[in-house]
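# Quick one: sequence plus predicted model below, questions after.
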Amino acid sequence: MRHEKVEVIFQAAVEVFAESGFDQAKMDEIAQAAGVAKGTIYYHFKSKEELFVGLMNEGMEKLSDCVRRGIALKKSPSEQLEALLHAHILFFVKNGKLAKLLLNEAFGTKERQRQFRTKIREYLNLIESVLQQGIEQGEFQMAHPREMASAIFGAASVVVLQKIYSLEENQSEEIEATAPTMIESVQQLVFHPLIK
């Protein structure tokens, strides 16, 4: 089990990184926001970069866990894909600052990109496995499930990110209120052709 201080540090880091961006964020600010000594952060993380990578990995793990729980409740690949989209979008809606960090800041240094790509690939593999199962069972028809997994990740992520940026941070209730519309829109894009 991870040390509870690490969770407190991660929560504070999300706030500070979201507010200041990676480059401008200071470890002193994160320590202050977490209510810990700066040395406590350095006990768990060697650098700001390592803290950020840990935070990104933690965020992707939480997203993956949330989606897996949603998928586990459904039997058919179509139902699983609907549950996946629902869980993905709701996770990003409820964790807007983390979503912004995951999608904006994670493509910094080469090391950050490498580690983040590994976590993204694991998540895309999860989506792809649902698609592949649907192909095998005759529910889905597609030539490139790997690329479709990336397209689904992109559509489900960007629809939330666009809504977060179009509204002020203090309008989280309004963002949550539009979640059903975002889910329906992405499901329609995935399940129904746009052209009659």
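Right, received. Where do you want to start?

# going forward, measure contacts and count neighbours with C-alpha atoms only.
Will do.

# Return the list of helices and strands in contact with the longest helix seen in the chain.
Using DSSP state H to define each element, the chain has its longest helix at helix 110-136. Packed against helix 110-136 by the contact rule (3 or more C-alpha pairs under 8 Å, 6 or more residues apart in numbering; DSSP states H and E) you find helix 48-72, helix 77-94, helix 145-166.

# between those helices, which gets nearest to residue 120?
helix 48-72 (7.3 Å; C-alpha to C-alpha).

# tell me the angle the closest one makes with helix 77-94.
140 degrees (axes from the mean of the first three to the mean of the last three C-alpha atoms, to 10 degrees).

# tell me which residues of helix 48-72 are tucked away?
Residues 48-49, 51-57, 59-61, 63-64, 66-68, 70-71 are the ones in helix 48-72 that count as buried (16 or more other C-alpha atoms under 10 Å).

# now stretch 71-78
Along stretch 71-78, these residues count as buried under the neighbour rule (16+ other C-alpha under 10 Å): 71, 77-78.

# Next one for the comparison:
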Amino acid sequence: MSPKIVDRNEKRKQIGFVALKHFAKYGFSASSMSRIANAAGVGKGTMYEYFSSKEELINFSLTLYVEQIEQKVASLIAGIPNPKTRLRNYLHEVIQAIKNDPYTMGVLLAVFKKLVSDSQDTEHTALLRGMFQSARTAIYNMIIEGVDKGIFRPEARQSAQSIAFNMIAFIDGLWLHALADPRAFDLTAQANDYLDRLFYSITPGPKQIDN
């Protein structure tokens, strides 16, 4: 019988998603390689064939998590020609995708806890923060496209990077507040209010809040 051929990339992804469930439930510190290996149905030795350390597994899993959301959202907004409309839909689809993921809050809390606890570890902190790079790039590109098409003011080009960072921070903060008190506000209404104010500040011509 021929030996079974293992797709290493697919196997890494499978282990990564199993790891995410553990990180969401137990946090990073309490999630051991042995425990994750057992849940993934592989030996501990096999785990180290795919990941040299738990830190590498953490960074891979978080990047995989964000990329999964990004890919889903990108496919949903790809056919929208107006970058302003696309940006609004982008924010709502990201919020909806996160809302529908049962592990989201645990993962996000684990991320923030690790960022705080490893604040002096610049290498790992940079890797964790870098997992949002694709989202920042997508937002940045939509702002620049809006400027090029005359939908946004030329000055927005210089602010595009800052806008992208602020929007990601807004999403993160919104979820932390929602976790503290889920009934305190409506996520969709808050997202619309944020975008209305943003567009008000970067759209040329007479000022008018979108409905």
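In hand now; what should we look at? A quick note: this is a predicted structure, and the numbers were derived from the prediction, not measured.

# now what about the TM-score between them?
Once the chains are laid over each other, their TM-score by TM-score structural alignment, normalised by the length of structure 1 reads 0.79; 184 aligned residues with a C-alpha RMSD of 2.7 Å.

# and the equivalent of residue 126 of structure 2 over in structure 1, how many neighbours?
Matched across to structure 1, residue 126 of structure 2 falls on residue 114, judged by TM-score structural alignment. Here the count is done by other C-alpha atoms under 10 Å, and residue 114 of structure 1 has 14 residues near it.

# do residue 41 of structure 2 as well
Tallying neighbours of residue 41 of structure 2 according to other C-alpha under 10 Å, which is how burial is gauged here, yields 12.

# which position in structure 1 aligns with it?
Residue mapping for residue 41 of structure 2 onto structure 1 gives residue 35, with TM-score structural alignment as the criterion.

# Tell me how far that match lies from residue 28 of structure 1.
When C-alpha to C-alpha, to the nearest Å is applied, the distance between residue 35 of structure 1 and residue 28 of structure 1 equals 10 Å.

# Then residue 54 of structure 1?
Taken as C-alpha to C-alpha, the spacing of residue 54 of structure 1 relative to residue 28 of structure 1 amounts to 18 Å.

# now swap in residue 99 of structure 1 and tell me
When C-alpha to C-alpha is the yardstick, residue 99 of structure 1 and residue 28 of structure 1 sit 23 Å from each other.

# ok, these two, which is more surrounded?
Applying other C-alpha under 10 Å to residue 99 of structure 1 and residue 28 shows that residue 99 carries more neighbours, namely 25 against 14.

# wait, what's in contact with the residue positioned nearest the centre of structure 2?
Among the residues of structure 2, the smallest C-alpha distance to the mean C-alpha position (C-alpha atoms, centre = their mean) belongs to residue 66, namely 4.1 Å. Taking C-alpha atoms under 8 Å, 6 or more residues apart in numbering as the criterion, residue 66 of structure 2 is in contact with 131-132.

# Which residue in structure 1 aligns with it?
In structure 1, the residue paired with residue 66 of structure 2 according to TM-score structural alignment is residue 60.

# can you check residue 28 of structure 2 too?
Structural correspondence for residue 28 of structure 2 with respect to structure 1 (TM-score structural alignment): residue 22.

# what kind of secondary structure is that match in?
Residue 22 of structure 1 carries the three-state label helix when classified by DSSP: H, G, I helix; E, B strand; the rest coil.

# The residue nearest to it when sequence neighbours are not counted: how many residues sit nearby?
Setting aside the residues directly before and after it, residue 22 of structure 1 is nearest to residue 105 in space (C-alpha to C-alpha, 6 or more residues apart in numbering), at 6.8 Å. Residues contacting residue 105 of structure 1 under the criterion other C-alpha under 10 Å number 19.
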